[in-house]
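K.L.:
3D model of this:
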Amino acid sequence: MRRAIVAVVLLAGTGSVLAEEADPQLDAALLQCPGAAPFVKADRLREQALARRSAGIVPSEPDLREQLLEMARLDQQARDGDWSQAMVEKMLAVDAANLPKIRQVVADHGGLPDVRAVGVDGLRAAWLLVQHADADAGFQRQVLDGLAPKVASGEVSSREFALLTDRVLVNSGKPQRYGSQLAAIGGKWQPKAMEAPEQVDQRRASIGQMPLADYICVAAQMFPAPATDADGKRL
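P.N.:
Alright, predicted model coming up:
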């Protein structure tokens, strides 16, 4: 059986947990993981501040924005299921269909399109599509290498930067830095290999992210791990 798919939680984009409206599923998870609540609140406030700063902007590429939102909708729809073999195959097929499209968007814009081009939600959707472009780690690395200006401007959050950093490292066969990439081992979410794991919470704190134990707690509440054996293989 295929190994359990990596779980990524607290994503931006369609279905964002950082949207201004309440997310009942996340709010329920935070009741079980109270240590995560201040960090989620801080992320929500940052996202709302960006939305206010961008409120008067009319995207210069509305058609591209709609394309990105639809691609992200299909991405999320494919990930809403029971982690069965059929679901995994559908997810991979959607990712494969989206990959050449998001590659072209990035090529046309010299990186992720900015808020002025596609709006806050369009940028979030583009980031999400890159995050799930696992078949091309080199492409993910290219986008990651150009993210610094958008992180500095607040268009891309430190959380998103950390998620993509870990994704690139894992997809390149290297230990991750922030522990965001999880695998189901023995039916529980555990971080994939990390560099200096004893320092992971220090690294997470340096970018304003919750301790790893709280992150895993939220993951377990929002995305129950599939049944797996000690090697991570589906039962």
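
K.L.:
from here on, contacts and neighbour counts on C-alpha atoms
P.N.:
Fine.

K.L.:
so how far is Arg73 from the closest residue to Asp134 other than its chain neighbours?
P.N.:
Closest residue to Asp134 apart from its sequence neighbours, by Cα to Cα, 6 or more residues apart in numbering: Asn171 at 6.6 Å. Asn171 sits 23 Å away from Arg73, taking Cα to Cα, to the nearest Å as the criterion.

K.L.:
equivalent analysis for Gln140, please.
P.N.:
Taking Cα to Cα, one finds Gln140 at 20 Å from Arg73.

K.L.:
now name the helix or strand holding Gln202.
P.N.:
Here Gln202, judged by DSSP states H and E, is contained in helix 200-206.

K.L.:
who are the packing partners of that helix?
P.N.:
The contact analysis (3 or more Cα pairs under 8 Å, 6 or more residues apart in numbering; DSSP states H and E) places helix 200-206 against helix 212-222.

K.L.:
and the lengthiest helix in the chain, what does it pack onto?
P.N.:
If you go by DSSP state H, the chain has its longest helix at helix 85-109. Counting contacts by 3+ Cα pairs under 8 Å, 6+ apart, helix 85-109 is packed against helix 62-78, helix 115-131.

K.L.:
which elements pack onto the first one?
P.N.:
Helices and strands touching helix 62-78, by 3+ Cα pairs under 8 Å, 6+ apart, are helix 85-109, helix 115-131.

K.L.:
for comparison, sequence B:
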Amino acid sequence: MSYSLLLSVVIASHVGLSPTNDDDRPNLVSGWAETANTDCGNELVCLGARSSLVNSSMATLIEGGCFPDGSGCSEAQSLVLVSLKKARDSIELERRESNLVLSFEQLQSASLDEERMLLVVEEWISTAEAVPCELSDQICDTGKLWLLGEADSAARSLPGCNEATKLGCWSDRSAVRDAIDARIAPIRASFFQRINWPDAGTWGASAANAAWTLVQHADADPDFQRAILERLNKMSSLSKTDKRHRAFLTDRVALASGEFQVYGTQGRCTESGWRMFAVIDASNLDERRAELGMIPIEDYTAEVSPACS
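P.N.:
Predicted structure coming up:
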């Protein structure tokens, strides 16, 4: 049995749970943890899927008041926490034994030069491109989303430029980012031809975040962004995570169309920090944000401004 089929069998009884029913959360996280502990070999896609499920499970536990140190956890949550730590250790052992780099965080800590970093990124992309996923093979697609999401992060977080670097450094960085985006684009398109949207309630927040990042950064294809936004608007039930994703994409599409944004998620860096682009009905902006569980715009500005320095 292939690793993707094996994992699909394990999770099959869990993927249909409602993303908005808190009563289902313990069963869902338990299923994710079980799947994350399934031995499926050392393939990048498989390890990426397992990592995604671990991250999603931990995020869901924390949202429910159960923390990694065990505080605030019920007996059932504590058992899941033990299972997740076991899965995390297993993934790390398999990764090291196979000498694999599985995430951008690991890539940053590996002390590689830029050329070798880009080779790792290309391996992620080419693996996601080469591995076929059946329509019902959610775990395979979760692994591909993980790899593409990490590649997208790398494209925007290569070693920075400073006064000591060669002339044209920033344009070189932009060229690298654009090249990675171009490699990702057809794989992203293929994914969304088969999958409507990987909602956080059934795929996990990690997978949903990766998908949202890929769509959010598809500025070279505004028609694609608009099509995904239409899908999200037509979905009858969205998790809090997906509602926030929709808000960001709503603003992105509006700005691309020359319109004011709605939720104030888009802006630019200035000498004094991040500054929001114009919004409609600015006096009620925080009320609209609060409806989606988003923090007030003043707090958001303070949160993202350090990235501008």
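
K.L.:
that older thread, same list, the helices and strands packed on helix 62-78 of the first structure, but as TSV with mean neighbour count and distance to Glu198 of the first structure please.
P.N.:
TSV is the format used below for those (neighbours: other Cα atoms under 10 Å; distance: least, Cα to Cα, whole Å):
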stretch	mean neighbour count	distance to Glu198 of the first structure
helix 85-109	16	33
helix 115-131	24	26
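
K.L.:
JSON lines please, covering those helices and showing distance to Leu31 of the first structure.
P.N.:
Listed next are these as JSON lines, based on distance: least, Cα to Cα, whole Å:
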{"stretch": "helix 85-109", "distance to Leu31 of the first structure": "29"}
{"stretch": "helix 115-131", "distance to Leu31 of the first structure": "27"}
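
K.L.:
of these, which is nearest Asp43 of the first structure?
P.N.:
Asp43 of the first structure lies closest to helix 115-131 among these, at 13.9 Å (Cα to Cα).

K.L.:
re the thing from before, compare Gln140 and Arg73 of the first structure (neighbour count), which wins?
P.N.:
Each of Gln140 of the first structure and Arg73 has its neighbours counted (other Cα atoms under 10 Å); Gln140 has more, 24 against 15.

K.L.:
redo the helices and strands packed on helix 85-109 of the first structure as TSV? Include distance to Pro191 of the first structure.
P.N.:
Output for those, formatted as TSV (distance: least, Cα to Cα, whole Å):
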stretch	distance to Pro191 of the first structure
helix 62-78	22
helix 115-131	17
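
K.L.:
quick one, which of the ones you listed is nearest to Val200 of the first structure?
P.N.:
Of those, nearest to Val200 of the first structure by Cα to Cα is helix 115-131, at 20.9 Å.

K.L.:
pull up the aligned stretch in the second structure for the helix or strand just after that closest one.
P.N.:
As assigned by DSSP H and E, the chain's next helix or strand after helix 115-131 of the first structure is helix 137-145. For helix 137-145 of the first structure, the aligned range in the second structure is residues 222-230, judged by TM-score structural alignment.

K.L.:
now find how far off-centre the matching stretch is within its chain.
P.N.:
18 Å (Cα atoms, centre = their mean, to the nearest Å).

K.L.:
would you mark the buried spots in that stretch?
P.N.:
222, 224-226, 228-229 (16 or more other Cα atoms under 10 Å).

K.L.:
that one vs the first structure, average offset?
P.N.:
In the superposition against the first structure, stretch 222-230 of the second structure averages 1.0 Å from its aligned positions (mean Cα distance after the TM-score superposition for the first structure).

K.L.:
identify the residues contacting that stretch?
P.N.:
For stretch 222-230 of the second structure, the external contacting residues (Cα atoms under 8 Å, 6 or more residues apart in numbering) are 215-216, 218-219, 246, 249-250, 253, 256.
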